[in-house]
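1. Got a sequence here, can you model it:
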Amino acid sequence: MINMAVRGGSGNVVARAKAGVEWTAGFADLDPAEFPMLWALTPYGDAVFNQRQVSLLLAELDRLPADLGSDWVGQARELCQVVERGLHLYLWFIGD
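-> Sure, this is the predicted structure:
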């Protein structure tokens, strides 16, 4: 399970998703040229997106194959909006 949270520059948690991303082989099969942000996710590592990168991530979520989506997609969108509205905020995908 990959958890999602928005953290400030000092590492403090500003917002957290209730749902996590269930890792499937479908994520590893994403084309890195078409989904460079989502391709960065791994089941055991962390991926961090800054304010400029979350707009790219949002565009990828719009194109995400339906079988890879679930509740986490809507929550990821909400967290992206938190990052876009704030200063020195980052969206973290935290692997187990």
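2. Going by C-alpha atoms from here, please, whenever you check contacts or count neighbours.
-> OK.
3. Please enumerate the strands of the chain.
-> 3-8, 13-16, 46-49, 89-94 (DSSP state E).
4. what's near enough to touch the closest residue to Trp72 other than its chain neighbours?
-> Nearest residue to Trp72, sequence neighbours excluded (Cα to Cα, 6 or more residues apart in numbering): Ala19, at 5.3 Å. For Ala19, the contacting residues are 3-4, 71-72, 75, by Cα atoms under 8 Å, 6 or more residues apart in numbering.
5. of those residues, closest to Ile94?
-> Taking Cα to Cα as the measure, Ile94 lies nearest Asn3 of the contacts of Ala19, at 5.0 Å.
6. ok, Ile94 - how many residues close by?
-> A count of nearby residues for Ile94, using other Cα atoms under 10 Å, gives 20.
7. And this one, please, so the two structures can be compared:
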Amino acid sequence: MAVLGDSRKAVARAAGGVEWTPAFAELDPAEFPMLWALTPYGDAVFNQRQVPLLLAEFDRLPAVCGGDWVDQARELCRVVERGTHLYLWFLGD
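-> All right, here's what the predicted structure looks like:
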């Protein structure tokens, strides 16, 4: 996970990444449309308007899908909210 600007230069990075479990496949896309966009192999990008929706989904994320990555993602979301032309990237393998 990283926050990148328009030039794709990293502004901030997380120490780790999403801890994938089979429970991610069971998330309801109607209840978790932002997190449902994540895949272990592809990239997903969230802009400043999408970050509040993502933060709200973190609040109701089942514990089995949680971990240190959630706190790191929250911090990166705050960086995006405070800046301009910044994007939260979840970088797949």
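8. Scan the second structure for its longest helix.
-> helix 68-82 (DSSP state H).
9. which residues touch that one?
-> So helix 68-82 of the second structure is contacted by 1-3, 12-19, 47-48, 51, 55, 58, 86-88 (Cα under 8 Å, 6+ apart).
10. Out of these, which end up buried?
-> Using 16 or more other Cα atoms under 10 Å as the burial test, the contacts of helix 68-82 of the second structure include 1-3, 12-14, 17-18, 47-48, 51, 55, 58, 86-88 as buried.
11. before we move on, the earlier item: between the strands of the first structure, which one is closest to Glu34 of the first structure.
-> strand 46-49 (16.9 Å).
12. so that closest one corresponds to what in the second structure?
-> Residues 43-46 of the second structure are the counterpart of strand 46-49 of the first structure, counting by TM-score structural alignment.
13. give the contact list for Phe91 of the second structure.
-> You called it Phe, but residue 91 of the second structure is Leu. 1-2, 41-44.
14. Closest one of those residues to Ala23 of the second structure?
-> Nearest to Ala23 of the second structure among the contacts of Leu91 of the second structure, with distances taken as Cα to Cα, is Tyr41, at 16.3 Å.
15. Might one say that that closest one is in contact with Val18?
-> No. The criterion here is Cα atoms under 8 Å, and Tyr41 of the second structure misses it with Val18 at 11.3 Å.
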